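*Asks:* predicted model and sequence follow; I will ask about them next.
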Amino acid sequence: MKRILIADDHEVVRSGLRAIVESHTNWVVAGEAIDGEQTVALALETKPDVAIIDYSMPVMNGLEVSRRISSLRPRTEVLILTMHENEEILTEAILAGVRGFLFKSDAKKHLISAIEELLGHRPYFTSALLEKLLHDYQQNKQNKSKMLLTLREQNVVQLIAEGHTNRSISSILNLSVKTVETHRAAVMRKLGISSTAELVRYAIRKKLIAP
């Protein structure tokens, strides 16, 4: 019996994913998580074969969760679900150790195939997704004048935008307060902004948090 972990902060999405997973006779849902921190804890506790993780989650987004699972539980394959068609997200996901990537709109049609491929330790990306990402890359590669934020900096931005203090962020990400302050300053410098309000607007624009 193969164990599948589902992580999404919307109950209706989790219910839909559970129904698809449980339609397969040899699969069982090992657990459900509603935020990034809980997802990592459940992955270590239940040892799933595949973790289906929403890109946009509270506390830790899907990329940070994927990075931690890849480090702490490398036998668990990760499938990122997202509604955002963004070449940067896929690039960052691959760097975080993700080997499966699927739009939420395609889940009903492709989820079983994606899980089957990942259970065989093969990557899964739909051809339509790859075509779009290639097109986006070709369109944008000449226009990237600013350095992208690192995965860690994105996590700090998300947590700041969610209202966490530097001390709270240091606890969640297992960093010192000084390191959090350094990341925050680096983000401000890279983005050319000077206030928390501007940082929140950036997080919303980049889909790091919901508006």
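*Replies:* Received it, and whenever you're ready, just let me know what you need.
*Asks:* only C-alpha atoms for contact and neighbour calcs from this point on.
*Replies:* Fine.
*Asks:* find the centremost residue of this structure, please.
*Replies:* Nearest to the mean C-alpha position of the chain, counting by Cα atoms, centre = their mean, stands G62 at 1.8 Å.
*Asks:* for that one, list the residues it contacts.
*Replies:* Shown in contact with G62 (Cα atoms under 8 Å, 6 or more residues apart in numbering): 36, 53-56, 80.
*Asks:* please apply the same query to L44.
*Replies:* Contacts of L44 by Cα under 8 Å, 6+ apart are 72-73.
*Asks:* doesn't it belong to a strand?
*Replies:* No: with DSSP: H, G, I helix; E, B strand; the rest coil as the criterion, L44 is helix rather than part of a strand.
*Asks:* any idea how far A30 is from N61?
*Replies:* For A30, the distance to N61 equals 20 Å [Cα to Cα, to the nearest Å].
*Asks:* out of the two, which sits in the more crowded spot?
*Replies:* N61 (23 against 19; other Cα atoms under 10 Å).
*Asks:* contacting residues for that one?
*Replies:* Counting by Cα under 8 Å, 6+ apart, N61 touches 36, 54-55, 155, 158, 208.
*Asks:* let's bring in a second model and compare:
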Amino acid sequence: MTSPIRVLVCDDHAVVREGIRHVLEAEPGVTVVAEAGNAAQALALAVEHRPDVIVLDVSMPGESGLRAAPRLREAAPESRILIMSMHDNAEYVREGVRAGASGYLLKDSAAAELRMAVRAVHAGGSYFSTPAAQGLTGTGTTAGDGRDGPDEGTAPPIDVLTARERDVLEGIARGLTNKEIAAELGISHRTVETHRESLMRKLGIRTVAGLTRYVMDVGGVRRDA
């Protein structure tokens, strides 16, 4: 039997935490192992419970979720972080990515989208709600500056990738794991890893969030023959 996805919910409003718990635990295979009302509690509970996913609010009294994210990543590196916020401010989204978050979801998102986002980041992918994704578009930085992705207007064209590399890139952007991409394409897991390393090298992008942003920037991976 597959182990459940273990989630830590961090939000300073108890009613919001209760709502998130209700939404997530209505999904088979997902369980909320702990709730935190601030960043300090989240850090302690992350160390104690080692959750698979941390659903983290941006705006909290004391330390914000954006400032807490790097410390959570350091304390519980196996945990994936999904930011939830009422703000679709582009700088918040970019800061979340830089802080190590694998996704950014608005609080007015549908319950089904929250469940989908948790599953996507748990599987090793990323998930950005549409307004958050738009906040990333055209905001890349150079691969050599310690962050991720090319400058606006200098992104390598999709045509530098082989057809199979585009297939793998499309799978990554959809939030699929290497294993799922391999099964879908009928190739080995190792072959997927090889294509993934090659396309990252060609594009100068080192993270899943950066690859997802690149696909949005170029309007998809397909080109007419």
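*Replies:* Thanks, I have it. As the structure is a prediction and not an experimental result, all values here were calculated from the model.
*Asks:* TM between them?
*Replies:* The TM-score (TM-score structural alignment, normalised by the length of structure 1) is 0.61; 138 aligned residues with a Cα RMSD of 1.9 Å.
*Asks:* could you look up the SS state of the residue sitting furthest away from the middle of structure 1?
*Replies:* Distance to the chain centre peaks in structure 1 at T25, reaching 27.8 Å (criterion: Cα atoms, centre = their mean). Three-state call for T25 of structure 1 (three-state DSSP): coil.
*Asks:* would you map the helices across structure 2?
*Replies:* 14-25, 39-49, 65-75, 90-98, 111-122, 130-136, 163-173, 178-185, 189-203, 208-218 (DSSP state H).
*Asks:* include distance to R6 of structure 2 when you put the ones you listed into CSV, please.
*Replies:* Converted to CSV, the helices of structure 2 look like this (distance: least, Cα to Cα, whole Å):
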stretch, distance to R6 of structure 2
helix 14-25, 10
helix 39-49, 9
helix 65-75, 15
helix 90-98, 21
helix 111-122, 9
helix 130-136, 25
helix 163-173, 23
helix 178-185, 21
helix 189-203, 26
helix 208-218, 22
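*Asks:* contact partners for the equivalent of Y124 of structure 1 over in structure 2?
*Replies:* Residue correspondence to structure 2 (TM-score structural alignment): Y124 of structure 1 is matched to Y127. Residues near Y127 of structure 2 by Cα under 8 Å, 6+ apart: 102-105, 117, 120-121, 175.
*Asks:* same thing with A46 of structure 2?
*Replies:* Taking Cα under 8 Å, 6+ apart, we find A46 of structure 2 in contact with 8, 72, 75-76.
*Asks:* which position in structure 2 pairs with V59 of structure 1?
*Replies:* V59 of structure 1 maps onto G62 in structure 2, by TM-score structural alignment.
*Asks:* how many neighbours does that match have?
*Replies:* If you count neighbours by other Cα under 10 Å, G62 of structure 2 ends up with 9.
*Asks:* got it, and S105 of structure 1?
*Replies:* Neighbours of S105 of structure 1 (other Cα under 10 Å): 11.
*Asks:* how about it, what's its partner in structure 2?
*Replies:* Match for S105 of structure 1 (TM-score structural alignment): D108.
*Asks:* one step back: now tabulate the contacts of A46 of structure 2 in CSV and tack on neighbour count and distance to T137 of structure 2.
*Replies:* Compiled in CSV, the contacts of A46 of structure 2 are given as follows (neighbours: other Cα atoms under 10 Å; distance: Cα to Cα, whole Å):
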residue, neighbour count, distance to T137 of structure 2
L8, 25, 29
L72, 26, 26
A75, 15, 30
A76, 21, 29
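*Asks:* for those residues, which pairs are in contact in structure 1 too?
*Replies:* Among those, the contacts conserved in structure 1 (both residues aligned by TM-score structural alignment, their matches' Cα atoms under 8 Å) are 8, 72, 76.
*Asks:* with those in mind, which one is nearest to R21 of structure 2?
*Replies:* L8 (9.4 Å; Cα to Cα).
*Asks:* which position in structure 1 pairs with the closest one?
*Replies:* Using TM-score structural alignment as the criterion, L8 of structure 2 maps onto L5 of structure 1.
*Asks:* double-check that match against Q38; I have them as touching.
*Replies:* No: taking contacts as Cα atoms under 8 Å, L5 of structure 1 lies outside contact range of Q38: 11.3 Å.
*Asks:* much appreciated, bye for now.
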